[in-house]
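Chemist: Only the shape, not the letters, is given here:
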């Protein structure tokens, strides 16, 4: 199967009970000696809801994440919002965050985007807030995509305004820099969060860090209580085709690539306890060959190999 066929197949696959219920299913992200263990949705994107929940529930991961496009697809497939909530509650798996949300950015528009991208990010604030209620998550992950030309003050004001609206809905936002976006690296991403003055946490993705400017000295200056999520993904020494293709189809399971993830994780550990950690492996190979159980198990083994302190949890 070629990459474009895979893209089309993936696109076809994706397409205020708040406070009390969220407390039960999301867990807290206070700094403790044991991080929250999150199976990020990238490696499970071709699998149905119940298969994901079953695989995660049996793995040692306590949480998983959901794309807005997942919720849209499950609804199209006949699940009601009540069905989705009920399945999640029954599984015992918490939903760590709904990810990504892009509509906060100034000048956000879907005009000129391909069908896959429109289906992946094309959700309004109200739609994503309602999805968060259905998932009973207390967090929403912001990224930049399809926005106006980057100007820090305008973006900072938009981030702060969105953070206030999210807070009113019982949601805490995080922000994730990406080398494929206008906020490409840690320096720009952390600067934007600071400029906003808002209670926005950082989602730190090792793939994004290594594919932008992997400045470990800079990383060590970020307050650890602002790094709410750590996504661990590996990659090859060379970019495959281009950054976007590499990001979506050629990430590697933690420990199976060429990034010095041990160094990065050691720096993070030196900054304080890691609150929440898990693999995020967008991979054409995994989408084509892995069952949900295999995808979760392989990612669990990779993460445990890099983080022996959690190996006994991911059996």
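Modeler: Done, it's in. Owing to the predicted nature of the structure, the values given are computational and were not obtained by experimental measurement.

Chemist: going forward, measure contacts and count neighbours with C-alpha atoms only.
Modeler: Noted.

Chemist: what about the strands in the stretch 1-150 of the chain?
Modeler: 36-39, 63-66, 94-101, 139-142 (DSSP state E, counting those that start in this stretch).

Chemist: which other helices and strands contact the last one?
Modeler: What that stands for is strand 139-142. For strand 139-142, the packing partners by 3 or more CA pairs under 8 Å, 6 or more residues apart in numbering; DSSP states H and E come out as strand 94-101, strand 172-175.

Chemist: Could you measure from residue 109 over to residue 26?
Modeler: 31 Å (CA to CA, to the nearest Å).

Chemist: quick one: which of these two has more around it?
Modeler: When neighbours are counted by other CA atoms under 10 Å, residue 26 comes out ahead of the other of residue 109 and residue 26, with 22 against 16.

Chemist: That one touches residue 133, doesn't it?
Modeler: No: look at residue 26 against residue 133 with CA atoms under 8 Å: they stay out of range, at 11.9 Å.

Chemist: List the buried residues for the helix or strand harbouring residue 296?
Modeler: Counting by DSSP states H and E, the element that carries residue 296 is helix 292-306. Neighbour-count burial for helix 292-306, with 16 or more other CA atoms under 10 Å as criterion, is recorded at 292-293, 295-304, 306.

Chemist: Repeat that for stretch 159-176.
Modeler: Going by 16+ other CA under 10 Å, stretch 159-176 has these buried residues: 159-160, 162-164, 166, 169-176.

Chemist: Below is structure B, check it against A:
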């Protein structure tokens, strides 16, 4: 069996550079897209930070044309946080939100990924606190804006955030009650969080908008954020049950495209022409 794969933004970044707290790829965004297409990906993702940096070499409409010319059937953009809050944080978030909505419209993005309250120095899961009615209302509003932009929002369930449990995340999506609000399901976050494949099997399949494949060793190294950003493995080269994860998602009706998100010091140090074919080969082997 084959599958359509999407290279998430982090899979193609190569070496990253952080300036004033903002992390961006050091590679030309056009070269990243070309390398992903050459490796066999059917889609590609971008962060807003990389899209804005890429404006030095290519406009968003021209990037859309490049993606079309390369044969990509799917694009996605990320990441919106603080969408539930107020004050200065919300003002900054809304600026970010509006830019991503614009980018999604121009690129024809399949989804915008969003996240909850992340605790960056968490070694284990932070308290799972969430005002369900308030968050559901804000998520409904965000999903309506995404619908107006021709896209949808996919909440990423993160073990270092206040939404780490897939069952609770599904409750939030249900309470938001909007067709354009769904979930991002990453195997790393499932394996490092409290949920199991059995829990995942209980999530409504139509609410899984985005899936991300990868692997890792059983033992966590450092904080959750450090571990997820430095130590991921190619599919099949770690201890995760990647095939069981895929089978569970297929069982609830998810049929792709399947995102692949490889984030590690080793992966990012390799040229894309070498690393991305390995990402595709090892991911497809799981099917």
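Modeler: That came through fine. It should be emphasised that the depicted structure is a prediction, and the values quoted were computed from it without experimental measurement.

Chemist: Just give the TM-score of the two.
Modeler: The TM-score (TM-score structural alignment, normalised by the length of structure 2) is 0.83; 264 aligned residues with a CA RMSD of 2.4 Å.

Chemist: can you name the two of the buried residues of helix 292-306 of structure 1 that are farthest apart?
Modeler: 292 and 306 (21.6 Å; CA to CA).

Chemist: in the stretch 51-200 of structure 1, which spans are helices?
Modeler: Counting by DSSP state H, counting those that start in this stretch, the stretch 51-200 of structure 1 has helices at residues 68-76, 81-91, 115-121, 125-135, 152-168, 186-196.

Chemist: so where in structure 2 does the fifth one end up aligned?
Modeler: The one in question is helix 152-168 of structure 1. Matched against structure 2 by TM-score structural alignment, helix 152-168 of structure 1 falls on residues 132-148.

Chemist: For the matching stretch, give me every contacting residue.
Modeler: 83-84, 101, 152-153, 172-173, 175-181 (CA atoms under 8 Å, 6 or more residues apart in numbering).

Chemist: top of those residues by neighbour count?
Modeler: Most surrounded of the contacts of stretch 132-148 of structure 2: other CA under 10 Å gives residue 153, at 32 neighbours.

Chemist: can you tell me how far the residue nearest to that residue when sequence neighbours are not counted sits from residue 245 of structure 2?
Modeler: The spatial neighbour of residue 153 of structure 2 that comes closest, neighbours along the chain excluded (CA to CA, 6 or more residues apart in numbering), is residue 112 at 4.8 Å. With the distance defined as CA to CA, residue 112 of structure 2 ends up 23 Å from residue 245 of structure 2.

Chemist: Please say which of these two ends up with more neighbours.
Modeler: Neighbour count, other CA under 10 Å: between residue 112 of structure 2 and residue 245, residue 112 has more, with 28 against 23.

Chemist: was I right about that one contacting residue 105?
Modeler: No: in this structure residue 112 of structure 2 lies outside contact range of residue 105 using CA under 8 Å: 10.5 Å.

Chemist: Pull up the overlap in contacts between these two.
Modeler: residue 151.

Chemist: Can I get the buried residues of helix 292-306 of structure 1 in TSV including distance to residue 188 of structure 1?
Modeler: Compiled in TSV, the buried residues of helix 292-306 of structure 1 are given as follows (distance: CA to CA, whole Å):
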residue	distance to residue 188 of structure 1
292	35
293	37
295	32
296	32
297	34
298	33
299	29
300	31
301	32
302	29
303	27
304	30
306	27
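
Chemist: mind putting the strands of the stretch 1-150 of structure 1 in TSV, distance to residue 7 of structure 1 included?
Modeler: Below are the strands of the stretch 1-150 of structure 1 laid out as TSV (distance: least, CA to CA, whole Å):
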stretch	distance to residue 7 of structure 1
strand 36-39	22
strand 63-66	19
strand 94-101	18
strand 139-142	23
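
Chemist: In contact with the closest residue to residue 251 of structure 2 other than its chain neighbours, which residues?
Modeler: Among residues not flanking residue 251 of structure 2 along the chain, residue 201 sits closest, at 7.4 Å (CA to CA, 6+ apart). Each residue near residue 201 of structure 2 by CA under 8 Å, 6+ apart is listed here: 248, 249, 251, 252.

Chemist: Many thanks, I have nothing further to ask.
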